[in-house]
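> below are the sequence and a predicted model for it; my questions follow.
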Amino acid sequence: MSRASEFIRLYNEVDAYLRRRTGADDRRSFSHVVQSAARTDRAVRHVRDLLIDYGQLRNAIIHSDEYPEKIIAEPNEETVQEFSRIAGLVMSPPRLIPAFQRVIRCFSPDDPVVSALAYMRDRGYSQVVIQTDDGLQVLTVEGIARWLGRRVEENGMRVEDETLSEAVACEPPGSFVVMGRDDTIFDAQAAFIEHPAPGRARLAVIIVTSNGNRSETPLGLVTPWDLMAAARDGLPRG
């Protein structure tokens, strides 16, 4: 298969996929369909401008006034490979699981604070997950700093005598959200970009469970650094 034929095959797949998603018929232009899909599909929104550019390139490759359509130009290999990667992201965007799956240690509210601090130090983490009666909770370095400040103001402290239940009470609201395993990397990006809501803390971490419920077992964690690493590994920035 020539590079042009492969490019047109990819274009036709993306075009058909987006028309199914939006319910658009053949009278709508490709760029119109892309714009329509981008309103509700974060993966499409992420690469919207690139898709429109590839649509224009498709028109340059094909002479559509004839039937069957005649190929009149040949894209280079790099262009075809990049379009293939973007088509995959649109039609099968990376899900949070397995992309960020990891073994999560859940602490108990009755565990000593020093055990969580040691765990964070040894692994270079900036947060720990706590399983409370109300569901999953996160304790971040910001929450720890607030707790330390409060305890010093009160009457000093012996850290080894303190439990996580006391520290997690100082965690600022909104420092974490829970998302489902089938949410996409683009959904996670949007969560960090759209936070914080007025009066709430900066989002520090996303806990991933099966269905996005705090009562479920955590399957993975996502931080802004994880998303930056994913971008370095080849996720297009759009």
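Looks like it arrived, so ask away. Numbers count the residues shown, from 1 in each chain.

> contacts and neighbour counts: CA atoms only from here.
OK.

> which stretches of the protein form strands?
Shown for the chain, the strands assigned by DSSP state E span residues 62-63, 70-71, 106-107, 127-132, 135-140, 176-180, 205-209, 220-222.

> out of those strands, deepest packed?
With neighbours defined as mean count of other Cα atoms under 10 Å, the strands of the chain peak in mean count at strand 205-209, which reaches a mean of 25.

> other SSEs contacting that one?
Contact analysis of strand 205-209 by 3 or more Cα pairs under 8 Å, 6 or more residues apart in numbering; DSSP states H and E lists strand 176-180, strand 220-222 as its packing neighbours.

> kindly recompute the last result at 10 Å.
The contact analysis (3 or more Cα pairs under 10 Å, 6 or more residues apart in numbering; DSSP states H and E) places strand 205-209 against helix 96-99, strand 127-132, strand 135-140, strand 176-180, helix 185-194, strand 220-222, helix 224-232.

> comparison target, given below:
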Amino acid sequence: MNDIVEQFEITFNQIHQHLKELNAFPKNDNFVELLQRSKLKHSVIRVHFDQLKQYAKLRNAIVHERISGDYYIATPHEDVVKALQRIKRTLDQPPEALEFATRSVLYFKEDTALSHVMEAFDQHGISQFPIYTKERAFSGLLTNDGIVRWLSQNHKNGRIALEDVCASDVLPVEKDRSVEFLKASATVFDLEERFERSLNENRKLKAVILTESGSPDDLPVGIVTTWDLIKVDRRESDED
């Protein structure tokens, strides 16, 4: 077999295997079908979708339209093989979720005064903070929307007393603040899978908190929101 064709086919088949894994080995393992499914869930595939779809056409021409022996109706250019190999290497070693997370994570304890948390919102321009118990167990995600909701429910004659109000007093008004946890070493595929699953379950995932062990009982080393996922697409596009 022509060396350049062999390199192309081997790399293409390895990418096909990755697509099967990303889709839990469905019965229909047609390359383009898997590509379409993966595009909806994973940034790496989304960025390279059109490119891989064209490579699939080339692969079909090589496999099904061979004229004779090592004479093919189409032969990939060396640059095409190199581009395919770059995509394959990205799938072999996808970026870590931590690369796209906000670090370092600001967090507070349940007994932190609400006035102090509000100052942090204003000072750092962050819209949400994880809250922990004294034993360092995750208690909930406190958001600026939640604080506004609590203030609207607790004013008297236009005045609000904050002297004795703590973060834990506000957490009960937080609505649908779904949070999940991942190991800091998890890949961007693991991260995107969490958000995709929550979407399929009609459950709004507000954030994924990254800890060393993936346990809620560990302090956060990074936090990823839906806004941070935009950075995934942008980086992949810049590297393409």
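Arrived safely, thanks for sending. Small disclaimer: the values here were computed from a predicted structure and weren't measured.

> got a TM-score for the two of them?
Once the chains are laid over each other, their TM-score by TM-score structural alignment, normalised by the length of the first structure reads 0.70; 228 aligned residues with a Cα RMSD of 4.3 Å.

> on that earlier part again, let me have the helices and strands packed on strand 205-209 of the first structure in a markdown table, extended by distance to Val152 of the first structure.
Converted to a markdown table, those look like this (distance: least, Cα to Cα, whole Å):
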| stretch | distance to Val152 of the first structure |
| --- | --- |
| helix 96-99 | 40 |
| strand 127-132 | 21 |
| strand 135-140 | 18 |
| strand 176-180 | 26 |
| helix 185-194 | 32 |
| strand 220-222 | 31 |
| helix 224-232 | 31 |
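
> gap between stretch 161-181 of the second structure and the chain center?
Offset of stretch 161-181 of the second structure from its chain centre (Cα atoms, centre = their mean, to the nearest Å): 25 Å.

> which parts of the helix ranked longest in the first structure are buried?
In the first structure, with assignment by DSSP state H, the single longest helix is helix 3-22. For helix 3-22 of the first structure, a neighbour-count test (16 or more other Cα atoms under 10 Å) marks Arg3, Ala4, Glu6, Phe7, Ile8, Leu10, Tyr11, Val14, Asp15, Leu18, Arg19 as buried.

> the first structure: which residue goes with Gly222 of the second structure?
Mapped onto the first structure by TM-score structural alignment, Gly222 of the second structure lines up with Gly220.

> okay but its match is in contact with Ile97, surely?
Yes - taking Cα atoms under 10 Å as the definition, Gly220 of the first structure is a contact partner of Ile97 at 7.3 Å.

> which neighbours do these two share?
Common contact partners of Gly220 of the first structure and Ile97 (Cα atoms under 10 Å, 6 or more residues apart in numbering): Gly180, Arg181, Val208, Thr209, Ser210.

> how about the contacts made by the last one?
Contacts for Ser210 of the first structure (Cα under 10 Å, 6+ apart) come out as Ile97, Val178, Met179, Gly180, Arg181, Asp182, Asp183, Glu216, Thr217, Pro218, Leu219, Gly220.

> how far away is the aligned residue in the second structure for it from Asp218 of the second structure?
Using TM-score structural alignment, the partner of Ser210 of the first structure in the second structure is Glu212. Separation of Glu212 of the second structure from Asp218 of the second structure (Cα to Cα, to the nearest Å): 7 Å.

> same check on Lys156 of the second structure?
Between Lys156 of the second structure and Asp218 of the second structure the distance is 39 Å, computed by Cα to Cα.

> of those two, who's got more company?
Neighbour totals were compared for Lys156 of the second structure and Asp218, and Asp218 leads with 16 against 10 (other Cα atoms under 10 Å).

> quick one, what contacts the more buried one?
Counting by Cα under 10 Å, 6+ apart, Asp218 of the second structure touches Tyr132, Arg136, Ala137, Phe138, Phe181, Leu210, Thr211, Glu212.
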